[in-house]
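Participant: Turn this into a structure:
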Amino acid sequence: MATPASAPESAPLSPAAHLPDLYTIESPELRAAVSLRTPIHFTDAGEPYLPLPAPHENFYLSPMRQSDLPGDMAMMNDIRVVRSVHGPPFPNPLISAQRHLVRQRDLVAALFASYASGTFRPAASSPFFVLRERQPSGPDAYVGQVSIGPDPGAARVSPINDQWEAWRSHGVFDMGAALNVAYHRRGVASAAVRVLLEDWAIPQMGATEIHASAYVSNVASVRLWEKHGFVEEKGKRGVVSVPEAKGGGEEENCLLVWRLKE
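Facilitator: Predicted structure coming up:
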């Protein structure tokens, strides 16, 4: 008698499977209170977002969605994008994107729980992580990621000003950006960085020092940060070994630092 074939293994359950596609705020009272005290806008569905100014008014930053996973996977597995991005594995497995979604959803939930309790600042981080472009028809396009959050392992390099408001953070934040190649050299990343910096990090998170890293050879990335007041920290250059999967070799890396000048 022939041995029956074993049943195929089912795909592992996503750690983000329990999450709805969008994070939304149903309460009109909470939406009104948040809109009054912060730069956050809401879509008709109740999803929070930060708009970009003209001439990029079709773009906005919002929390990560379940439906972003294919776009996130495609971008983070595009060697043209990740060759100069520090940290993420390459190829980037789906489970990494799913876990990232869980972490991002926790951030936005914690932020709005704080708002619901009456605490509006400082915000611990930014859940407005994904940059999108509105489309005339169909779903909005996934453009990329622009992030800022605390970096507890980073050493502060600028003095603390005793005149800063007491609520301001004395810690260090880290900022980064990665966009689909179709949106490179269009000024979109710069506009998104400006919004996160001027509308969110300074007035809502209380940031006083922000770090960004870039390969010295990645001139466009270095110029992006310098345009927004980041200055290379002299003596902090180092050599980074690039994984073989990303092409191998070594790259000289620099640290750029933004400091609150108030």
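Participant: all contacts plus neighbour counts: C-alpha atoms, from now on.
Facilitator: Will do.
Participant: What ranges does the stretch 1-150 of the chain have for its helices?
Facilitator: Counting by DSSP state H, counting those that start in this stretch, the stretch 1-150 of the chain has helices at residues 28-37, 69-76, 79-82, 94-116.
Participant: quick check, distance from the shortest one to the centre of its chain.
Facilitator: So that's helix 79-82. 17 Å (CA atoms, centre = their mean, to the nearest Å).
Participant: Compare the helices of the stretch 1-150 of the chain and give me the one nearest Val143.
Facilitator: Taking CA to CA, helix 69-76 is the member of those nearest to Val143, at 8.3 Å.
Participant: Can you add mean neighbour count and distance to Arg194 and give the helices of the stretch 1-150 of the chain back as JSON lines?
Facilitator: Formatted as JSON lines, the helices of the stretch 1-150 of the chain follow (neighbours: other CA atoms under 10 Å; distance: least, CA to CA, whole Å):
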{"stretch": "helix 28-37", "mean neighbour count": "14", "distance to Arg194": "20"}
{"stretch": "helix 69-76", "mean neighbour count": "18", "distance to Arg194": "22"}
{"stretch": "helix 79-82", "mean neighbour count": "16", "distance to Arg194": "21"}
{"stretch": "helix 94-116", "mean neighbour count": "17", "distance to Arg194": "20"}
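Participant: mind giving me a markdown table with those and columns for distance to Gly249?
Facilitator: Formatted as a markdown table, those follow (distance: least, CA to CA, whole Å):
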| stretch | distance to Gly249 |
| --- | --- |
| helix 28-37 | 48 |
| helix 69-76 | 20 |
| helix 79-82 | 15 |
| helix 94-116 | 25 |
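Participant: out of the ones you listed, which comes closest to Cys254?
Facilitator: That would be helix 79-82 among these, by CA to CA, at 17.0 Å.
Participant: Could you list every helix and strand that the closest one packs against?
Facilitator: helix 69-76, strand 173-179 (3 or more CA pairs under 8 Å, 6 or more residues apart in numbering; DSSP states H and E).
Participant: one more, for comparison:
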Amino acid sequence: MPMSSAQFSPLERNPATGELFLRLPSPHSTIILTPPRPSDAAAIAVIVNDPAVHPWLGRPNDIFTLEEAQALVSEYTRASSAVIYALEESTALEGTITSATPSVQCEQLVPVADCPVRSIRELQADGTDVYIGNIAFKRCNWHEVQSPERDQLIAANNARPTGDPEIVWQVSDFLAPTHHRRGLMTVILATVLKQWAISRMRVHHLHVSVFTGNTGSVRVFEKNGFVLSGTVEHCIEIRGEMRSLHVLDWKHVE
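Facilitator: So this is what the prediction gives:
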């Protein structure tokens, strides 16, 4: 399907493969985000099991298996495909609507429930790319809150329709250790937030939790305007250990 439609903006399409992608701005233009691919599973397993990554993800097991990675890619693919389908459907209807002004056209952009490009890749000189991480926006799970209050928050949040600015969102991400300490995740989060999440998902409130000790992630969020609202001690059990969480919030200012 042609990419001229505003419904797909700001995504581009690879002319050779037809795959959608979002490119980071210069000087990081060799980094792109695409939909997940089945081949991502092996790379995900390697990254998630790395000791520089695994302690900060809250995975329940000591080893993240290839089978678990494959299931995760399937989950990612379903979410991405649903958004792409919604965008294609809205584009098919576009021809029946006449927009008098650009502002009217902007209002007609259909809100979507997710970002279809979440797999982070680095382009190589030979035209191939290498999987280096993932970023996802999800409805908030309030990991630092205990049930039944947590269950009530999640149920109320999940009941809100797609595009409702009152939805509270969270961000989950990971990056290959080979690409740590380059400022990449700060730029990736800023790009997806500003170019997609705000305009296409109507994200107005992000609420994230980060394990204490993960100063790098806290820095990434703070550089993107998140404010540390507190630290909740020993609030979540991970692999038999009670862990503490920093809690940060971001709100969109019109």
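Participant: For structure 2, which segments are assigned as strands?
Facilitator: 12-13, 20-23, 31-34, 119-123, 129-139, 168-175, 205-211, 227-238, 241-251 (DSSP state E).
Participant: Now render these as JSON lines, adding distance to Pro2 of structure 2 and mean neighbour count.
Facilitator: Listed next are these as JSON lines, based on distance: least, CA to CA, whole Å; neighbours: other CA atoms under 10 Å:
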{"stretch": "strand 12-13", "distance to Pro2 of structure 2": "8", "mean neighbour count": "16"}
{"stretch": "strand 20-23", "distance to Pro2 of structure 2": "11", "mean neighbour count": "21"}
{"stretch": "strand 31-34", "distance to Pro2 of structure 2": "17", "mean neighbour count": "23"}
{"stretch": "strand 119-123", "distance to Pro2 of structure 2": "22", "mean neighbour count": "21"}
{"stretch": "strand 129-139", "distance to Pro2 of structure 2": "23", "mean neighbour count": "19"}
{"stretch": "strand 168-175", "distance to Pro2 of structure 2": "30", "mean neighbour count": "19"}
{"stretch": "strand 205-211", "distance to Pro2 of structure 2": "32", "mean neighbour count": "22"}
{"stretch": "strand 227-238", "distance to Pro2 of structure 2": "40", "mean neighbour count": "15"}
{"stretch": "strand 241-251", "distance to Pro2 of structure 2": "34", "mean neighbour count": "18"}
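Participant: Per the alignment, name the residue of structure 2 opposite Ile95 of structure 1.
Facilitator: Aligning on TM-score structural alignment places Ile95 of structure 1 opposite Glu67 in structure 2.
Participant: quick one: that match and Pro38 of structure 2, what's the gap?
Facilitator: 12 Å (CA to CA, to the nearest Å).
Participant: and if you look at Ser90 of structure 2?
Facilitator: 27 Å.
Participant: Looking at the two, which is more packed in?
Facilitator: Ser90 (18 against 12; other CA atoms under 10 Å).
Participant: just checking, the more buried one touches Val110?
Facilitator: Yes - at 6.8 Å, Ser90 of structure 2 and Val110 qualify as touching, with contact defined as CA atoms under 8 Å.
Participant: which residues do these two both contact?
Facilitator: Common contacts of Ser90 of structure 2 and Val110 (CA atoms under 8 Å, 6 or more residues apart in numbering): Gln7.
Participant: ok now do Arg239 of structure 2, which residues does it touch?
Facilitator: Neighbours of Arg239 of structure 2 in contact, by CA under 8 Å, 6+ apart: Arg59, Pro60, Asn61, Asp62.
Participant: What of Leu107 of structure 1?
Facilitator: Ser125, Ser126, Pro127.
Participant: Most neighbours out of these, which is it?
Facilitator: Going by other CA under 10 Å, Pro127 tops the contacts of Leu107 of structure 1 with 25 neighbours.
Participant: picking that back up, which of the strands of structure 2 sits closest to Ala42 of structure 2?
Facilitator: strand 129-139 (9.8 Å).
Participant: In structure 1, which residue range corresponds to the closest one?
Facilitator: Going by TM-score structural alignment: strand 129-139 of structure 2 matches residues 140-150.
Participant: Same question for stretch 27-35 of structure 2.
Facilitator: The aligned range for stretch 27-35 of structure 2 is 55-63, by TM-score structural alignment.
Participant: Correct me if wrong: Ala141 of structure 1 contacts Gln135.
Facilitator: Yes - the criterion here is CA under 8 Å, and Ala141 of structure 1 meets it with Gln135 at 6.8 Å.
Participant: Please determine how far the most centrally placed residue in structure 2 is located from Asp173 of structure 2.
Facilitator: Structure 2 has Ala136 as the residue nearest its centroid, 1.9 Å off, counting by CA atoms, centre = their mean. The gap separating Ala136 of structure 2 from Asp173 of structure 2 is 6 Å, by CA to CA.
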